[in-house]
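> Please work out how this folds:
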Amino acid sequence: MKLFTKLALVSSMAVSVNAMAMQAMDDASLSATTGQDGITIAIDTTAGIEIDKLYIHDNDGFTNSALTFGDTTINTAGTADPTIGAGAITVNGLTISKGTGNTQNLATLKVDAADVGGQAVLNVLAETGALDINVGSIGVASSGTYSSDDNVRGVVEGSEKQIITGLTLSLGATKANVQLGNAPQGAMIVVDSEITGGLTTSLTINDTSTSGGGSIGIEGLKVTSSGSKNLNADAKIGVTKDGLYISPAQSPLNAYIQKVSLGEANKSIGSIEVQGLNLGSTSIKISGH
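Below is the predicted model:
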């Protein structure tokens, strides 16, 4: 009987401990236990992210039936009053993958909700490791007709003209802070980061006009902050009623292009170097029209 009593006592103690461990914890209790609040979302990939085709449709094309610059009128060859329809910017073969030697997550998001001086703020800190971005081509085409059967619009077959090919972009680790609801940091998005190794890109710009056929090749363009091997990528980004605005940091830049070719890839004019490029109080606004 005594043995049964002891077993019952031990069992009741174990159940009590487990019951306490399974009690629901509020955010404050969780913070006291783990030492932190908020949500962390880690995004990682081994194969990278791929987008086969990306189309940005301009649904009304030109706002005028014909545009005139000096003695030149933009219209279909041999047509006095052409029909203006929808066109699309095309992006083919977009891939985003980890840069060489990057052992970090593709992206990490740290989400917190707070009250800052009576203002409710949703704060999202976004961090990325080194990334390699490759684009097969960027071009323009005539927009197709939307089909609800397969939920695609696409472009008219045979209408696409490739403008930029072989675009590669290498980015070092970056960090951006997003505030929604209110933005006590002074902008919806604040980029406060140093891109390790600077920004590196290569591309080819093609002339597909009737008299064209040649290209401008830019091989190995690298941008860094003056006096540094890295790039200071500070900027403020926000959205107004007029559109998206970007205010980059006021810091001088150095740029070096290893090879610039005109006409064909083997017709190089040499290398181009820019030292101490200062954008001053330049701001960028992107809007529709």
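> switch to C-alpha atoms for all contacts and neighbour counts from now on
Will do.
> Now do the end-to-end distance for stretch 98-115.
36 Å (Cα to Cα, to the nearest Å).
> Buried ones in stretch 120-130, by neighbour count?
Of the residues in stretch 120-130, 120, 121, 123, 124, 125, 126, 127, 128, 129, 130 count as buried by neighbour count, 16 or more other Cα atoms under 10 Å.
> Next: stretch 210-224.
Going by neighbour count (16+ other Cα under 10 Å), the buried part of stretch 210-224 is 215, 216, 217, 218, 219, 220, 221, 222, 223, 224.
> Another sequence for comparison is provided below:
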Amino acid sequence: MMKVNQIFALLTLLGASHSLFAMQALTDQLLSQSTGQDGIKISVINSGTSARVLWHDNDGWAGRGVDAARGSLILGDGNAATNFRINGGTTNIVIDADGGTGTNNAMLNIGIQLPDQMEISTGDISIAGSDGAGNIINNKKIMNDMQIQLHGLNLNMQLGHEAQGHMILATGTIASGIRINNFGLLDGSASTGTNSYGIGIGQIRIKDTGAANNDLTIKGIAVDINSTGLVIDVIQGGNGVDVQLNDLRLGDLSNSATALGNAELRGLKLVGSSLTISGH
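Now for the predicted structure:
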């Protein structure tokens, strides 16, 4: 049985802790006094992310007939330096809950500011068989490891009532434009372990038409979900975009092979374009 002096000490400790940590309701006013503003801001400092990414098609392609079998699309080879990768940087996320003024107008607004030097690497892309338990067999490379640079893109997500008209809205100015480096689409029947034959582009750059600094202005790319699937729409634009294809190669993609040169599309209008991703 607990002694009297032990009980007394315990009661004294509880009383002291109550005076130090008395609980009270947290209101917006109290939160603003504590943080300087309403809402929540989260800064995610990432030293770099690497992972092997696999998508499994559980029934394969029906057009192949009796040979149809489950397969996998794979990004990366299992090594940290050559997997699917996102470079390090700081992502700032600002979250606000808004009650609105009408029926069902409440929403959660999530502003996402991506790192200034945002870069995504795909890793080598390959196709393989799948045993249904996550194991892959007969791996065949179909595309090179590409780097996608998105310096300056911002995203805003709204859940509940979408005052901006869309679930996710992408805006911002991408410094030096969207750049895709080391694009290579391989002909699997001709390529071997030492030779890569296919369509190669040293760099694809997408920028504002006539922009001297090569920047790309994103005025409105919307992402929504409907009964069909994921829908991506270009809803606002300026004078169009230029698409530059530098170091274009057909056939042998090695650096020693002769390139065809460069190619361009100028003043391309994308407003009204739509992309839908769904199962089948």
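> coming back round to it: can you tell me which of the buried residues of stretch 120-130 of the first structure are in strands?
120, 121, 123, 124, 125, 126, 127, 128 (DSSP state E).
> in the first structure, which spans are helices?
2-21, 27-34 (DSSP state H).
> To residue 183 of the first structure, which of these lies closest?
helix 27-34 (23.3 Å; Cα to Cα).
> mean shift between the closest one and the second structure?
Its matched residues in the second structure lie on average 3.0 Å from helix 27-34 of the first structure after superposition (mean Cα distance after the TM-score superposition for the first structure).
> who's in contact with that helix?
36, 37 (Cα atoms under 8 Å, 6 or more residues apart in numbering).
> picking up where we left off before, how about the buried residues of stretch 120-130 of the first structure, which pair is most distant?
120 and 130 (32.6 Å).
> before we move on, the earlier item: could the helices of the first structure go into CSV alongside distance to residue 141 of the first structure and mean neighbour count?
Listed next are those as CSV, based on distance: least, Cα to Cα, whole Å; neighbours: other Cα atoms under 10 Å:
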stretch, distance to residue 141 of the first structure, mean neighbour count
helix 2-21, 62, 10
helix 27-34, 52, 11
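> now those as a markdown table including distance to residue 174 of the first structure?
Below are the helices of the first structure laid out as a markdown table (distance: least, Cα to Cα, whole Å):
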| stretch | distance to residue 174 of the first structure |
| --- | --- |
| helix 2-21 | 40 |
| helix 27-34 | 27 |
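> Residue 180 of the first structure: which of those is closest?
Among the helices of the first structure, helix 27-34 sits nearest to residue 180 of the first structure (Cα to Cα), with 20.9 Å.
> chain center to that closest one, what's the gap?
Helix 27-34 of the first structure sits 34 Å away from the centroid of its parent chain (Cα atoms, centre = their mean, to the nearest Å).
> what's the closest non-adjacent residue to residue 68 of the first structure?
The shortest distance from residue 68 of the first structure to any non-neighbouring residue, by Cα to Cα, 6 or more residues apart in numbering, is to residue 74 (6.2 Å).
> My guess is that neighbour contacts residue 64. True?
No - counting by Cα atoms under 8 Å, residue 74 of the first structure sits too far from residue 64 to count as a contact (10.0 Å).
> Between these two, which is the more surrounded one?
Remark: of residue 74 of the first structure and residue 64, residue 74 carries more neighbours, 14 against 9, as counted by other Cα atoms under 10 Å.
> Looking for the alignment partner of residue 160 of the second structure in the first structure.
Under the alignment (TM-score structural alignment), residue 160 of the second structure pairs with residue 181 of the first structure.
> State whether that match and residue 122 are indeed in contact, as I suppose.
Yes - using Cα under 8 Å, residue 181 of the first structure makes contact with residue 122 at a distance of 6.3 Å.
> Quick one: residues contacting residue 280 of the first structure.
Each residue near residue 280 of the first structure by Cα under 8 Å, 6+ apart is listed here: 250, 251.
> Which position in the second structure pairs with it?
Match for residue 280 of the first structure (TM-score structural alignment): residue 271.
> How about its match, nearest residue that isn't a chain neighbour?
Closest to residue 271 of the second structure by Cα to Cα, 6+ apart is residue 234, at 5.1 Å.
> now do residue 105 of the second structure
Nearest non-adjacent residue to residue 105 of the second structure (Cα to Cα, 6+ apart): residue 161, at 5.1 Å.
> so who does that neighbour touch?
By Cα under 8 Å, 6+ apart, the contact set of residue 161 of the second structure is 104, 105, 106, 107, 108.
> Translate the fourth one into the numbering of the first structure.
In other words, residue 107 of the second structure. That one, residue 107 of the second structure, aligns with residue 121 by TM-score structural alignment.
> Pull up the gap between its match and residue 38 of the first structure, please.
13 Å.
> for residue 49 of the first structure, same thing?
Applying Cα to Cα to residue 49 of the first structure and residue 38 of the first structure gives a distance of 27 Å.
> likewise residue 96 of the first structure?
Residue 96 of the first structure is 28 Å from residue 38 of the first structure, by Cα to Cα.
> what about residue 193 of the first structure, how many neighbours?
Neighbours around residue 193 of the first structure, by other Cα under 10 Å: 17.
> Could you check which residue of the second structure pairs with it?
By TM-score structural alignment, residue 193 of the first structure lines up with residue 172.
> Am I right that residue 191 of the second structure is in contact with residue 199?
No - contact criterion Cα under 8 Å: residue 191 of the second structure and residue 199 do not qualify, at 11.7 Å.
> give me the number of residues near residue 81 of the first structure?
11.
> swap in residue 177 of the first structure?
By the criterion of other Cα under 10 Å, residue 177 of the first structure has 19 neighbours.
> Spatially nearest residue to it (excluding sequence neighbours)?
Nearest one to residue 177 of the first structure, counting by Cα to Cα, 6+ apart, is residue 125 at 4.5 Å.
> How about the contacts made by the counterpart of residue 109 of the first structure in the second structure?
Aligned counterpart of residue 109 of the first structure in the second structure: residue 93 (TM-score structural alignment). Residue 93 of the second structure makes contact with 41, 42, 43, 44, 110, 111, 112, 113, according to Cα under 8 Å, 6+ apart.
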